[in-house]
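> From the sequence below, what's the structure:
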Amino acid sequence: MEEIKVLLNNVKDSDYWVRKENIRKLLDYPEDLYLSDLEGWLRNGKDALLINVSMETFRALGKRALGSLVFLLRDEDSDVRNYAATVLGDIKDPVALESLVGALQDHDENVRIAAAEALGKLGDTRAVAPLVASLDDMPWTAMAHIEALGKIGGKHALSVLYECLENEDYRGMACFAIEKAGDQSSIEYLIPLLDKEDTKEQALQAIISIAEKNEIELSPSLFSPYINQFMDWMNSPQDEVRRAAFIALSWSEDIRGLPFFLKAFEDDLLLEYSLKGLLSLGKKAVPEIIKAMEKPSKNKVALAKVLSMMGEKESLMLFADDEDDEVRTEVALAIGALRTPQAAEMLQTLSRDPSEEVRTAALLALKNSERQVHDL
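Alright, predicted model coming up:
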């Protein structure tokens, strides 16, 4: 058909959006009319554009391309087999499982890697056993198998990944894989890695990730031996390492984390953990919080709320004349519960504050205080 020829010519355009639009139009026609062209392009090892166009179109066809791709997975050219395995992984159809498992035994290393990666994308637990069976391969192939096991997950995959932690060559990749697939039971296998120089940063990131993902409350004692290490990592050039170290400090209930919690109050992304860390320290943190509030800060209001949550209402009275309206509002709302002459006098003063918000808070606090006295 002439229309097919025109579209096949147009999908070779160097402009991605032109190709995308013409591929969309091509899909309106029966795939049998052009699959042979796509297969031929994939075999054209000298033209990167044609290979790319072929893979893009196969991906767009999805299930409609499975038969052709499975056929190409047995092509005599290892590059073609590699491309076919890659696209089958992108399509993620379990129909391709058996063929991809067979490709794990391909004589070409790159094809074996592509097959393992594709099985990881499929996420089918039936692939775990064959991935494990061919794990003792060349290092790069084994790495692909480990990564695939992490993507698939499940008890069997995890048990194998725990064993991989004992192998120095595989430990780092296994750690990353466990981070993806791990559950609460995985943490006990990762803790010892905090003492290993080559994987301690990865291990901490995995522990934090698993705990957050599964909403696990970790014991502060878990982190106690590593506080100095976490503090050192707060200077790491890697954002992910600094974040993991900070979260670990915030869960540690260790006073040495206090300066970091106060500093991070100016970082909205870490504010939640800063709050948890400060509240876990309780009264031990109060003097430093007060010092921090005496300096200009965009999160002074948040610190005032922390003092209120800690029950440090008398400490808040120090900031009744703070220049920030919101801080004075927090003071007014908090000290109403004190029911002392000094607090009552301060509330009277705040009820005449230039800020309407502060006046409203003070009047409300006075009213609540009077109601509590009446109830007594």
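
> going forward, measure contacts between C-alpha atoms and count neighbours the same way
Fine.

> tell me the contacts of Arg19?
Taking Cα atoms under 8 Å, 6 or more residues apart in numbering as the definition of contact, the neighbours of Arg19 are 10-13, 53.

> Can you give me the distance of it to Tyr162?
When distances are taken as Cα to Cα, to the nearest Å, Arg19 and Tyr162 turn out to be 45 Å apart.

> Skip the chain neighbours and tell me the closest residue to Arg352.
If you skip the residues right next to it in sequence, Arg352 has Arg359 as its closest partner in space, 6.0 Å away by Cα to Cα, 6 or more residues apart in numbering.

> mind checking the SS state of the one you found?
helix (DSSP: H, G, I helix; E, B strand; the rest coil).

> what helix or strand is the spatially most central residue of the chain on?
Among the residues of the chain, Ser209 comes closest to the average C-alpha position under Cα atoms, centre = their mean, at 6.7 Å. For Ser209, the element it lies in under DSSP states H and E is helix 200-213.

> Next, the residues that contact whichever helix or strand comes after that helix from outside, please.
Elements were assigned by DSSP H and E; along the chain past helix 200-213, the next helix or strand is helix 227-233. Residues external to helix 227-233 that are found in contact with it (Cα under 8 Å, 6+ apart): 241-242, 245-246, 248-249, 254, 256-257.

> buried stuff in helix 227-233?
Residues of helix 227-233 classed as buried under the neighbour-count rule (16 or more other Cα atoms under 10 Å) are 227, 230-231, 233.

> one more to put side by side:
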Amino acid sequence: GTAAGRAAVGDRLAVRAGRTELRGLDVVAEPSVCDWSEERLRGALADADRRAEAAAELARRGVRTAVPTLVETLEGDRSAPDRRAVVRALDVLADPRGVDALVSRLADDDDAVRRAAATALATVGDPEALDALLGAAKAEDDETTRYAMIRAARDVDPTTAMDRFAHLLRTGDDPAVRETVVRVLRVTNGERARGLVLEALDDSDPSVAREAIAAVRWADDERAVPALLRRLNDDDALVRQEAAGAFAELGARADEFRDGEELSDSTRERVVGALIDRLDDPVAAVRSWVIEALGAQSHPRAVGPLCDAYDEESELRWNVVAALGRIRDPRAIPTVVAALDDDDPSVRRRACRASAQLGTAAAVSPLCDRATSDPNADVRREAIDALGRLGENPARVAETMASVLEDDRTALRRAAVTALGRVGGSEARRLLRETAENDPHEAVREHARSTLE
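Prediction:
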């Protein structure tokens, strides 16, 4: 090397140790595109090595006078990354002069470019792009890109788009397009959008129907009920599953589910009756959602059929017990208490919780047995918690917790402290004081002290 040697930062220098002399080589930093003039940035759009970053910098600066040059750049033979960069620059600049170029990119052979073009058209907001977007969506094979196009169509002209969407849902022969329209309508505000989703509940294609069902399950709209009841008897098991699952949310009354408006009494009667009729569905996943929905609707009419289902069900007994706990009807007590001795630990665990929800003293003795001797630690912890929540028979519960406090599992001892605090009484306080002094784990001692306060 010589003192006059110069290299730009980023050049790759092949160096063989001991053979190349680097003394006197000056390394000069190339100015960042952030420091370039607008004229230089425009010129760089013709440079394959700098085109993408030049387009991004022009957009960052908001140079709308560069839009014609960006449009011209898109017309050449450019790489997919460069096309994406230029389209995104036009998106940021949001200039109507870029609309025709963006429309042409809806047919690009790169799906990311097509998505970016759709998004950019939505940003510009030219209603004239509506038909081009819908036409491209009909020809689009990529689901994500089709969604971007239909969403953009909604955004460029919301009123006309609803008319086009209605026509597509009623007469369109491609279920993939209809399904995507419903997906967009799910996230569209307004009565017209809601009405079209309700209409799509009766679509002949199962995938479209499932998308519509998924949309209405959170809507608290009683108008959806007739179609959902029809779908409960659909030939497609996945549609039946979605329809049953919708009633775990739509109009739900159980505490864990309630977050919207309830159904009217007459409608709820119809829903519960239809769900009961599906308790013998041949598909376990459908039965699971039916049971969940019956628990969520929390109607006393479901208690008898659910108790019968517990005796007949081989796979989903835990769902049945959980549903009975949510309904909180005393007629379920014998079934729930019997479930405390089920062979399946998941059923026993749910039965512990359901016993607390039902508030039954009949569960105290079997819960005490579970708390001290169940082979599954999760069941023991759930039983301990249930005894505390029940608050029945404090003397028996305190005796049980005294045994649990001798266990070597910290989590169980901590749960026992919580239960003693809920049950109260002199013996419970004595055990808490003893635990606060003598438990081997500081966290349990601290929990006992705070419970005593």
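
> ok, back up a step: what's the closest of the buried residues of helix 227-233 of structure 1 to Arg328 of structure 1?
Of all the buried residues of helix 227-233 of structure 1, the one sitting nearest Arg328 of structure 1 is Met231; the distance, using Cα to Cα, is 34.1 Å.

> still on that earlier bit, spatially nearest residue to the residue nearest to the centre of structure 1 (excluding sequence neighbours)?
Of all residues beyond its chain neighbours, the one nearest Ser209 of structure 1 is Glu179 (6.5 Å), with distances taken as Cα to Cα, 6+ apart.

> picking up where we left off before, might one say that the residue nearest to the centre of structure 1 is in contact with Ala181?
No - contact between Ser209 of structure 1 and Ala181 fails when scored by Cα atoms under 8 Å: they sit 10.4 Å apart.

> Show the contacting residues for the counterpart of Ser185 of structure 1 in structure 2.
Taking TM-score structural alignment as the alignment basis, one finds that Ser185 of structure 1 is matched in structure 2 by Asp221. Taking Cα under 8 Å, 6+ apart as the definition of contact, the neighbours of Asp221 of structure 2 are Leu250.

> run the last query once more with 7 Å
Residues touching Asp221 of structure 2, when contacts are defined by Cα atoms under 7 Å, 6 or more residues apart in numbering, are absent altogether.

> how about the helices in the stretch 351-453 of structure 2?
364-373, 377-390, 394-404, 410-423, 426-438, 442-452 (DSSP state H, counting those that start in this stretch).

> what's the average per-residue distance for the second one once overlaid on structure 1?
Pointing back at helix 377-390 of structure 2 there. Once the two are superposed, helix 377-390 of structure 2 sits an average of 3.6 Å from its aligned residues in structure 1 (mean Cα distance after the TM-score superposition for structure 1).

> List of residues touching that helix?
Helix 377-390 of structure 2 is touched from outside by 345, 348-349, 352-353, 355-356, 359, 364, 367, 370-372, 374, 397, 412, 415-416, 419-420, 422-423, with contacts defined as Cα under 7 Å, 6+ apart.

> Return a PyMOL selection command for the buried portion of these.
Buried residues within those, as defined by 16+ other Cα under 10 Å, are selected in PyMOL through the command that follows:
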select buried, resi 345+348+349+352+353+355+356+359+364+367+370+371+372+374+397+412+415+416+419+420+422+423
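
> Distance to Glu201 of structure 1 added to the contacts of helix 227-233 of structure 1, as TSV?
Formatted as TSV, the entries for these read as follows, by distance: Cα to Cα, whole Å:
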residue	distance to Glu201 of structure 1
Val241	7
Arg242	10
Ala245	9
Phe246	12
Ala248	12
Leu249	14
Asp254	20
Arg256	20
Gly257	18
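
> Sweet, I'm off.
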